[in-house]
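J.: Coordinates for the following, if possible.
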Amino acid sequence: MCPPELSGLSSTSSSVTKNTPRSARRRSIGRDSSSKSRRNSNQISPTSMIFRNLLIMEEDLRNQAREQKKLRWQYTGFLSCLAGVAAFSIYELYFSDVVVKGVYRFFLQFTICFISITLVLFHLSGQYKRTIVIPRRFFASTNKGIRQFNLRLVKVHSSWDENLTDMIRFTMNAFSDSNIWLCEEILTFWKPIVLLRFWHSVKLRCQPRIGAIDVKIVLNPRAFSAEIREGWEIYRDEFWAREGARRRKTVNEAKS
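T.: Next up is the predicted model:
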C-alpha cells in the first residue's frame, strides 16, 4: 500500500509522460497524414473516377477483342489450308486428265478421309463455335452485356495512311530488333556503339500506336450530355498521350 503522496506523484508523472512533445508530435503527424489522405481522396472528382474505370474496362475489352480476332484468324487459316488440300486431292482423283494410280492414289484418298474426319470432329467438339462463331459475334455479345450501363463498344476504322504507317512502324521495329541483336550478340568483338545507338533510336521512333486505335467505348448520347462525352474523349486522349511518352522514355532509359 503506497502513500497518497506517491500515488499522486505517479499519476502526475504518467500525465506528464502522456503530454510530452514526442507524443504530441506523433498525434499531430497522425492527424496530418489522415487529413492529407482525406484531401487526396477528395481531390479526385467522381467524374475522373468514372472515366478511370471506363478506361480500365476499355483496355480489358480491347485485349479481349485482339485475342478473339487472333484466334479467329488462326483457325480460319487452319481450316482454309485443310479445305485447300482436300480440294486439290479431289481434283487430282476425279477431275484431272491424268489417271492417278498406285501409292499416290492411296495417299490422296487417305488425305481426303483424314481431312473429312478432322472437320467433322472439329465441328462436333465445339471448337468451331469457340474459335470461329464466338469471336465473330464478340462485339454483339459485348454490347448486349454493357447496354445496361449506356455504353457501346465500337470498332475504330483507320485510314489507309494510318494503316500504311502502322505497317512501316511494325516492319522497322522488327528490323531494328534484329539489327540490335546482331550488334549485341554476333558483333561483340567489334562493339559497334554507333550502330547500336542508331538502331535504338530507330526503335524508339517506330513504337506502335497505342490507345483507341482499334476499339473504343462510346457513351450513349441519350443518357449522357455532349459535355460528358467530350470530356471522356479528352480524358482518354490525354491519358494515352502521357502513356506513350512514358513508354518512349522507358525505352530510351533502357537503351542508355
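
J.: from here on, contacts and neighbour counts on C-alpha atoms
T.: Noted.

J.: What strand or helix carries residue 108?
T.: Assigned by DSSP states H and E, residue 108 belongs to helix 102-124.

J.: residues in contact with that helix?
T.: Contact partners of helix 102-124, identified using CA atoms under 8 Å, 6 or more residues apart in numbering, comprise 82, 83, 86, 89, 90, 92, 93, 128, 129.

J.: In contact with the first one, which residues?
T.: This means residue 82. residue 115.

J.: Can you verify it is assigned to a strand?
T.: No: secondary structure of residue 82 (DSSP: H, G, I helix; E, B strand; the rest coil): helix, not part of a strand.

J.: Give me the distance between it and residue 68.
T.: Distance, residue 82 to residue 68, by CA to CA, to the nearest Å: 21 Å.

J.: same check, this time on the fifth one
T.: Note on residue 90: its distance to residue 68, by CA to CA, is 33 Å.

J.: next one: the fourth one
T.: Distance of residue 89 to residue 68, computed by CA to CA: 32 Å.

J.: Could you do the last one as well?
T.: To residue 68, residue 129 is 12 Å away according to CA to CA.

J.: To compare with the earlier structure, here is another sequence to fold:
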Amino acid sequence: MDQSGELSVGISENGPKLASKTGSNVVTAEDAVSEQKGFPVVKIEQFAEFADQTPLKGRRRPIKTPHRSGTPSQPGSGPGTATTTTRRRRSSSRSSSKNLKSSTEISPASMIFRNLLILEDDLRRQARQQKALKWQFTLFLALLLGLAAAAFYELFFSQEPVRGLYKVALQFALIFILVTVVLFHLSGEYRRTIVIPRKFFASTNKGIRQFNVKLVKVRSSLADLSIDLVRWLCRTAASVNLAMARKFLPARMAEKSGTIRFWDAVALRSQPRIGAIDVKLVLNPRAFSAEVREGWEIYRDEFWAREGARRRKQVNETGS
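T.: The predicted model follows:
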C-alpha cells in the first residue's frame, strides 16, 4: 500500500511522532503543530463562558451552566424558564387573537344580504323621490291645463260676451299658459319629471338584471293605507302647531310648555312605517334556490323588526 499512502507511528527521543507516508513525503506531529501555531487555541472553560453570552433566539434548548459564585440556582430563575414563559405568553396571545377573529367574522351570506339590504334601501329612496317628482309636476301641468281650459271656455263658449279688461286678462293668461306648456315640453323637463319617473321600475330592473335581482312594488292593504293617512295627518298637524308655538311663545316658555311636549310626542309616535312597505328586492328563482330566497326574506324582516324596536325605544325615552 505504498502508492495509496499509510500512517505510521514512531517513537523518538523527543516523543512520539505521527508520520504519514504518501509516496516519499513524511509529515511528523511536530511539523503539524508548528504549522497550526498561527490559529487561536480556545480552551473548554473559555468556550463555556462565551456560551453564556449567546442570544436566546439562537438556542432551541436551554443549556444549564454552572454558577461561578457557588450559590445553588433557584428553580424557575434560569434563562430557559424565561424563554418558555415568553413562548407561553406568545402562544396564548396568538390563540386569543385567533378566537377573537373567529368570533368577529361575518359569514359570506350575511355580507351579501347586508349589501342587498343597502341596495334595496337606496332604490326605495330613489323610487320615493321619483314618485314625488312625478306627482308634483303632474299636478302642475293639470293646474295649467285647467286654467287654460277655463280661459278658453270664457272667451269662446260663454253665453254672455266678455269685454274690456277681463277679456284682455283671459287672452293673456291663455297665451301665457300655452307658451309655458310648449317650452316645458321642448326643454325636456316633461321627460325628466314625468316620463322617466313613470319608467323608473323598468329602467332600474334593466340595470340590475345582471345581479339576478328585481325591484317590485308592494301592494298595501286598505287598512295599512288608512293608518298611513292618519299618521301623515298627525305629523302635519304636529309640525304646524310646533312651528306656531315656537314662533309666538318666548324661548323660556317654549322649553317648559306642556303643549310643545305633547306635539313633540305626537310627531315622534306618528312616524311612517319602515321596511319593505312600498318596494322590495326579489331574488331571481332561476339563479337562487328556495332556501337562499327564504333566508333573504327572513333576514330583511328581522332587520326591520329590530330597527323598529330601536326607534320605538328611542321615542319612549324621548317622551319620558
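
J.: And residue 90 and residue 68 of structure 1? Which one has more around it.
T.: Neighbours were counted for residue 90 of structure 1 and for residue 68 using other CA atoms under 10 Å; residue 68 has more, 20 against 16.

J.: Thought residue 135 was touching the more buried one, still the case?
T.: Yes: under the contact definition of CA atoms under 8 Å, residue 68 of structure 1 touches residue 135, with a separation of 4.9 Å.

J.: that older thread, what subset of the contacts of helix 102-124 of structure 1 is buried?
T.: When the contacts of helix 102-124 of structure 1 are checked for burial by 16 or more other CA atoms under 10 Å, the buried set is 82, 83, 86, 89, 90, 92, 93, 128.

J.: got a list of what the counterpart of residue 129 of structure 2 in structure 1 touches?
T.: For residue 129 of structure 2, the aligned position in structure 1 is residue 67, judged by TM-score structural alignment. Neighbour list for residue 67 of structure 1: empty [criterion: CA under 8 Å, 6+ apart].

J.: now do residue 191 of structure 1
T.: Residues in contact with residue 191 of structure 1 (CA under 8 Å, 6+ apart) are 183, 184.

J.: Which secondary structure state is assigned to it?
T.: Recorded secondary structure, residue 191 of structure 1: coil (three-state DSSP).

J.: Closest to residue 11 of structure 1 out of the buried ones among the contacts of helix 102-124 of structure 1?
T.: residue 128 (82.0 Å; CA to CA).

J.: And for the closest one, nearest residue in space, chain neighbours not counted?
T.: Excluding the flanking residues, the one nearest residue 128 of structure 1 by CA to CA, 6 or more residues apart in numbering is residue 122, at 6.2 Å.

J.: Against residue 177 of structure 2, how distant is the residue mapped onto the one you found from structure 2?
T.: Alignment note (TM-score structural alignment): residue 122 of structure 1 maps to residue 184 of structure 2. The gap separating residue 184 of structure 2 from residue 177 of structure 2 is 10 Å, by CA to CA.

J.: the more surrounded of these two?
T.: Counted by other CA under 10 Å, residue 184 of structure 2 and residue 177 do not tie: residue 177 has more neighbours, with 18 against 14.

J.: That one and residue 51 of structure 2, how far apart?
T.: 103 Å.

J.: and if you look at residue 239 of structure 2?
T.: 85 Å.
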